[in-house]
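> model the structure of this input:
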Amino acid sequence: MFTFVNGGEYTVYNKLLMHREFHQFNSRILKKTLVRIAAMQSGINKLPDYSGEVYRVASCRNGSTSIYNGIGDGGLNVNTITTTNTFVGACRFAFVVVEHAPIVIWTVIKTRHAKVQPDSLEEVTFPLGSSIEFTNIKQLNPKKIIAHIDSDAELKWIQIGSNYRPFIGLNLNYEGQKLPDFYFLSAPQQLRRFALAPITRFFEHSIYKSHAEKELEHIKRIPAEKRFEEMWTSRLDSTGKPGNLPEIIYLADAEEKPKSNLYSNRKVVTLPNMEENSVIVQQ
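Sure thing, here's the model as predicted:
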């Protein structure tokens, strides 16, 4: 099955960011959390709108035999229209959560009215019932992805929940075509494995910053042809293990459609360049 790592039920996403502050008895945080849940479920209109491109990542551990339910209840096929009845989340920047799996899907969605989430400048949701159409799907060989980075590039600090975390951005190209700029979380591995003690949490920002700055300088020295592979394989996935590059990365373009296009016939369609393997689409 596909494991969604940037949205949905936030299972893997929360594992990655499990060391958030705990506020069990803080009514203000509790209220914001309830608003956040309501927004994810209904696209509450009181949240500010966002129009533009948003991004999400999914990984497939079992290859082409898996059922892909896309953003909602459709399939990963050109001209397929899916709905957001089961999935509503995305990010306003190309946020890469590494999952070591044979197939990875990067989806770039042109949105009309996604809602910016409380307590986060980057997370968005779509109102339930929004329809999203896949307009183009390209198969990428991960070993051919070239990653550029400016010599004076700096860390990008992104608000995730109640915390700010450092990200390293790479300008990706594939066979001369520019891909979206992707950002990888730079986090000390030991901080992702263990809960922080109160005294350690006090110095948490400095620990993250020091680690990320060293990694940034290291990445700048790596040849562009090897940079993406280094960033990918050096990340730990949700199981806490490093891994290899995926066999295939699909870059999928999608667009939010008016609600009149909500319903569409579903059919089994073969993925690009994989004639012998078709993806099963739910009816």
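> contacts, neighbours, all on C-alpha from now
OK.
> distance between the ends of stretch 16-35?
One end of stretch 16-35 to the other measures 22 Å (C-alpha to C-alpha, to the nearest Å).
> next, the structure of the following sequence, for comparison with the previous one:
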Amino acid sequence: MASTSASPAFCGIPKASTTAARASLNAPSTRFLAKIPFRGLGFSAAVADPVLSHHVATRLRSFGSSSAKPVRGIVTMAKKSVGDLTAADLKGKRVFVRADLNVPLDENQIITDDTRIRAAVPTIKHLISNGAKVILSSHLGRPKGVTPKYSLAPLVPRLSELLGIQVVKADDCIGPEVEKLVASLPEGGVLVLENVRFYKEEEKNEPEFAKKLASLADLYVNDAFGTAHRAHASTEGVTKFLKPSVAGFLLQKELDYLVGDSHSTKHKDCL
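Okay, here's the model as predicted:
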């Protein structure tokens, strides 16, 4: 695949000398998520339409049940949330995180709204503060093959700033070079894979492509509700090869919101 950016050397979590700096990593807050409007995170239809909200919530009630059948695009997860994973579960583990970093960029490749990036931070901070090696995956736009303007490279500086560490970007999302970067990833480090939609196999949910993505990690976290309802390789296919597969803080928040909404509308004559 064509290269879209250079990959700098890894720099792990900075050794913070102050209590406040350490606390920012060891106690990631999810309060920020409560302030984010759902329309900014990709599932505005369910919020705007109570009928659709009820329908989606009803289908998602079995989410997290080991005995339930998986809903298309939303996988059944043994442990419901990333918050259920302890330091013992995470330390030294390679964690594949599917986030929704599909942010708007201007003609100069400058981020004009970083809401989705900020929304992904609590989950990532929880993982790195517990010694996990985070492999961050996302799409950006609707590219037809490798398209430089849809590279995730412009997002890396903002991610690094928000996380307080040097985030590294791969020039691809699969392949030998990516495997080398993953192998050198330190505990508490973050590697951003290139746009998964540079491969047509992503949206086709090709098993071999999903298997290659899954081979990079030990467990899976889905924190991209805006695309979680789509059965793509990075949202559904990888879960066939990675256990456990759990929801990130943002995904869990949105699922709880929808399920709660279904309880408030179930007695209404809207279906």
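> quick check: TM-score for this pair?
Here the TM-score for the pair of chains, by TM-score structural alignment, normalised by the length of structure 2, is 0.28; 119 aligned residues with a C-alpha RMSD of 5.6 Å.
> do you know how far residue 201 of structure 2 is from residue 263 of structure 2?
Distance of residue 201 of structure 2 to residue 263 of structure 2, computed by C-alpha to C-alpha: 38 Å.
> equivalent analysis for residue 99 of structure 2, please.
Relative to residue 263 of structure 2, and taking C-alpha to C-alpha, residue 99 of structure 2 is found at 28 Å.
> about what we covered before: can you pick out the residue with more neighbours from residue 201 and residue 263 of structure 2?
residue 201 (17 against 13; other C-alpha atoms under 10 Å).
> tell me which element the more buried one is part of?
helix 200-204 (DSSP states H and E).
> with residue 262 of structure 2 instead?
Per DSSP H and E, residue 262 of structure 2 falls inside helix 249-265.
> also residue 191 of structure 1?
Residue 191 of structure 1 is part of helix 189-193 when elements are defined by DSSP H and E.
> now residue 246 of structure 2
Using DSSP H and E, residue 246 of structure 2 sits in strand 245-247.
> show me what contacts residue 251 of structure 1?
105, 106, 107, 108, 137, 138, 139, 140 (C-alpha atoms under 8 Å, 6 or more residues apart in numbering).
> what is the neighbour count of the closest residue to residue 91 of structure 1 other than its chain neighbours?
In space, not counting the residues next to it along the chain, residue 91 of structure 1 is nearest to residue 123; the distance is 4.6 Å by C-alpha to C-alpha, 6 or more residues apart in numbering. By the criterion of other C-alpha under 10 Å, residue 123 of structure 1 has 23 neighbours.
> tell me the helix or strand right after the helix or strand where residue 90 of structure 1 lies.
Under the criterion of DSSP H and E, residue 90 of structure 1 resides in strand 89-91. Sequence order places strand 94-96 as the next helix or strand after strand 89-91 of structure 1, per DSSP H and E.
> list the buried ones in that next one?
94, 95, 96 (16 or more other C-alpha atoms under 10 Å).
> which helix in structure 1 has the most residues?
helix 204-221 (DSSP state H).
> buried residues, it. List them.
Buried residues in helix 204-221 of structure 1, defined by neighbour count with 16+ other C-alpha under 10 Å: 208, 209, 212, 213, 215, 216, 219, 220.
> how about the strands in the stretch 101-250 of structure 1?
103-116, 123-125, 131-140, 145-148, 156-160, 163-174, 177-178, 182-185, 248-257 (DSSP state E, counting those that start in this stretch).
> what's the most buried one of the ones you listed?
strand 123-125 (a mean of 27; mean count of other C-alpha atoms under 10 Å).
> so what does it touch, helix or strand wise?
strand 89-91, strand 103-116 (3 or more C-alpha pairs under 8 Å, 6 or more residues apart in numbering; DSSP states H and E).
> dump these to a markdown table, plus distance to residue 228 of structure 1.
Output for these, formatted as a markdown table (distance: least, C-alpha to C-alpha, whole Å):
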| stretch | distance to residue 228 of structure 1 |
| --- | --- |
| strand 89-91 | 21 |
| strand 103-116 | 14 |
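> right, and these - which one's nearest residue 2 of structure 1?
Ranking those by proximity to residue 2 of structure 1 (C-alpha to C-alpha) places strand 103-116 first, at 9.1 Å.
> who are the packing partners of the closest one?
Against strand 103-116 of structure 1 (3+ C-alpha pairs under 8 Å, 6+ apart) you get strand 49-60, strand 123-125, strand 248-257.
> helix or strand right after the first one?
If you walk from strand 49-60 of structure 1 toward the C-terminus, the next helix or strand you reach (DSSP H and E) is strand 81-83.
> in that following strand, what counts as buried?
81, 82, 83.
> element containing residue 58 of structure 2?
Here residue 58 of structure 2, judged by DSSP H and E, is contained in helix 50-60.
> and that helix, what does it pack against?
Using 3+ C-alpha pairs under 8 Å, 6+ apart: helix 50-60 of structure 2 touches helix 44-48, helix 249-265.
> which of the ones you listed is buried the deepest?
Of the helices and strands packed on helix 50-60 of structure 2, helix 249-265 is the most buried (mean count of other C-alpha under 10 Å), at a mean of 19.
> for burial, what's the neighbour tally of residue 98 of structure 2?
24.
> meant to ask about residue 176 of structure 2
10.
> that one and residue 213 of structure 2, how far apart?
Residue 176 of structure 2 sits 12 Å away from residue 213 of structure 2, going by C-alpha to C-alpha.
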